[in-house]
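quick one: sequence and predicted model below, then my questions.
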Amino acid sequence: MSTNESVTMKAWVHSRSGLPSEVLSLTTLPVPCLTSPTQVRVRISHCALNPGGSITMQLLPFIFRTSPSIPEMDFSGTIVELGPGVPAARDLTPGQHVFGSIPVGQHARSGSGSLAKYVVVDRTAVVKKPDGATLEEVAGLGIAGATALELIKAAKPKRGDSVLVNGASGGIGHMALQMCRAEVGETGRVIAVCSGENAGWVKQLGADEVIDYKEHAPVHPHLAKTFDQSRFNAVIDAVGIQDIYHHCPGFLADGKPYVTVGPRPPSYTVLGMLATVGLMAKNALLPRILGGVPRDYRQVTGVSSQQNLQELGKMVEEGKLKVHVGAKVKMEDAKQVRLRFQLWYED
């Protein structure tokens, strides 16, 4: 550790499972040190808050994790130290701006999290910040971006296709929307479902039309009425609304896929997650059984890797992907955050 670096840092931690508002506390911890020659230490400038962080906080027992534990995994910041085993490279040097994601195993095993001032990760967990992007923009690329990539790979949209993106203004959805736009091209059609208050910037990201799910609640009858004669080649559900899946034959063409992040849990409790697992099994199996939804159900899980971090960074640098930052809060206010895709920062 360099002599001008602090030996302590601020971090949000918890030592029991529960709601973030109930179990998190802001404290001071030692700055983490390198324990492997291939690790890097990053001074975090921005942390993306994801639903998965809240789910993990509430459901993963501490018999399977380190106490205290720092929440969240996605971040951006500046490299301050490299292990001796990190190859000399232009994109990984002290002072280089990077973004990345803490591996799930490390997060559970060591209590490492990104809702802190510093983090130590393997060099494969970070990549150089793309030129032309800010640190706040790339902080949310890790898990959300990886999930968006998986949705597109599973949906396999092609030039000229018509695709519905549900949850198009969310952290995952707004990236999937742009990737989908690039795949279907000018001759294709991308219809977005989201809150009408976000319609302006969602259209700027490539949606041909925005359907306000609040105005047309429930939205599936409106979709069936509007698109019965011009059904979609794929539905990408970045939220996990079960009713839309149940009624998708009314607007999704026969033989075409319904691709989703999985059903949205009714609650982030053990019972709520068990119910969700039951729905996952039902959705995957019943299309093959009489009485199920007669469409191909594909559920994906996004896991950040060096390869998809690099792919996402290249998209941003080439102007093919823009990250929408919903809001920013200071680190001290992170406990009060309720929105799904926000960032904290420090002056």
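Now that the structure is in, tell me what you want to look at. Numbering: from 1, shown residues only.

contacts and neighbour counts: CA atoms only from here.
Will do.

quick one, helices of the stretch 1-150 of the chain?
Ranges of helices in the stretch 1-150 of the chain, per DSSP state H, counting those that start in this stretch, are 20-23, 51-59, 104-110, 135-138, 142-155.

following the longest one, which helix or strand shows up next?
If you walk from helix 142-155 toward the C-terminus, the next helix or strand you reach (DSSP states H and E) is strand 162-166.

which elements pack onto that following strand?
The contact analysis (3 or more C-alpha pairs under 8 Å, 6 or more residues apart in numbering; DSSP states H and E) places strand 162-166 against helix 173-184, strand 189-194, strand 234-237.

packing partners of the second one?
Read that as strand 189-194. Packing partners of strand 189-194 (3+ C-alpha pairs under 8 Å, 6+ apart): strand 162-166, helix 173-184, strand 209-212.

A further structure is provided below for comparison with the first:
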Amino acid sequence: MSAPNLPKTIRAWTIPKSGQPRDALLLRTDFPGPKPPSGDALVVRVSHAALNPADLKVVITSPLQDLLRLLRGVAVPGMDFAGEVVAVGPQAPAHLAAPGTRVCGAYNAAPIVWGNGTLAEYITVPASVVAQQPPGWTGGAAAGLGGIAGQTAEAIMRNARVQPGWRVLLVGISGGVGSILVQMLKSAGAVVFGVCSESNAAMAKSLGADEVIDYTVHKPLHAFLTQEYRDKPFDVIIDCAGSYDLFEPAKHFLNPGSLFITIVGGVGILQNLEYIIRDHLLPHALGGFPSYFRSVMLSPTGEFARAATQTAAEGKVTQCPVDSEYAMENAVEAYEKLETSRAKGKIIVKVHS
């Protein structure tokens, strides 16, 4: 690909200070544009960015935000992206070098810590972190599938090792990860019991849930599950919602030797550190998590992105539900919707038309 005329300035959201999204985020129209890429790097014209809970936990509301700002200068938020390749480095793989190649993926921790996020009109990424978008998928859905949500669902499947006929309890079935994961579980032959509110039940059923449990009716949820499923326990429980009160009681409705998998970490650095210690270092008798507990914390990679998008090519995942889509200039509203924890599927920012 010949070097195009890359823009000198672009629109990008930045984080000039810590705080809530409306106070912390600033849209700049004079942000420095991308430089010609080197090595295997790609310059991607971003069409869509998908938001994740980590965008709030790590990027916006972190207490270390001000300190990091002093170390790194201007920061751009965002982890997921979809768009088209407009320039490539000399070592970029041939299958990504054609002008207009549509790609998707997610940044891992290092670029995010240093503020090189995806809520910008152009980004520069290593070829190793991207996948080609599934044919026929929109940019917003591709950003979700190839981004954190789809990659996390893929990581869960590798840990759960679901067998045909397994009974799976999926807590948070209607969220960004859960709405993709239920499709993967059904393609593996699982019987899926989804936990969500009644308002999301129809969506869960449409994605393949065999039964839906309304957590707003069955309170406390662990008591209902113990009563209803003690004699017909689950083969794996997957928590995509942060249902910490299920950890201990799960032994009453989980088959012996089976796993309770969660993808939800603690709130803030200290609680995350506590969870790491309880999960990996402390025995159960001293406050550690039960032996059946497993925390799946994703570090996004191109390999995971390609595996997730391959599920679409194989027909295992037919959609990445989109709760809502916001114009680039309205990204603050997208973050505020994310704060509600009430999205049905992914929240998308449309960066370019």
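Perfect, thanks for sending it. Computed from a prediction, not measured in an experiment: that's the story for all the values here.

for the helices of the stretch 1-150 of structure 1, could you give me TSV that also reports mean neighbour count?
What follows is the helices of the stretch 1-150 of structure 1, written out as TSV (neighbours: other C-alpha atoms under 10 Å):
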stretch	mean neighbour count
helix 20-23	16
helix 51-59	18
helix 104-110	16
helix 135-138	23
helix 142-155	24
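
among these, which is nearest Trp344 of structure 1?
Nearest of the helices of the stretch 1-150 of structure 1 to Trp344 of structure 1, taken as C-alpha to C-alpha: helix 135-138 at 8.7 Å.

of the helices and strands packed on strand 162-166 of structure 1, flag the one that's most buried.
Greatest average neighbour count among these goes to strand 234-237 (a mean of 28), per mean count of other C-alpha atoms under 10 Å.

how far does that one sit from the chain's center?
Centroid separation between strand 234-237 of structure 1 and its chain, computed with C-alpha atoms, centre = their mean, to the nearest Å, is 17 Å.

quick one: map Lys219 of structure 2 onto structure 1.
Here Lys219 of structure 2 is matched to Ala217 in structure 1, going by TM-score structural alignment.

surely its match is within a helix?
No. Counting by DSSP: H, G, I helix; E, B strand; the rest coil, Ala217 of structure 1 falls outside a helix, being coil.

circling back: could the helices and strands packed on strand 162-166 of structure 1 be laid out in TSV, adding distance to Lys128 of structure 1?
As requested, those are exported to TSV (distance: least, C-alpha to C-alpha, whole Å):
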stretch	distance to Lys128 of structure 1
helix 173-184	19
strand 189-194	31
strand 234-237	29
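
so which of the ones you listed is nearest Val325 of structure 1?
helix 173-184 (10.6 Å).

and that closest one, what other elements does it pack with?
Helix 173-184 of structure 1 is packed against helix 142-155, strand 162-166, strand 189-194, with contacts defined by 3+ C-alpha pairs under 8 Å, 6+ apart.

among the ones you listed, which comes closest to Ala224 of structure 1?
Nearest to Ala224 of structure 1 among these is strand 162-166; the distance by C-alpha to C-alpha comes to 12.1 Å.

ok so, going back, can you check which of the helices and strands packed on helix 173-184 of structure 1 gets nearest to Leu286 of structure 1?
helix 142-155 (19.3 Å).

next one: the closest one to chain centre, how far?
Distance, centroid of helix 142-155 of structure 1 to centroid of chain: 8 Å (C-alpha atoms, centre = their mean).
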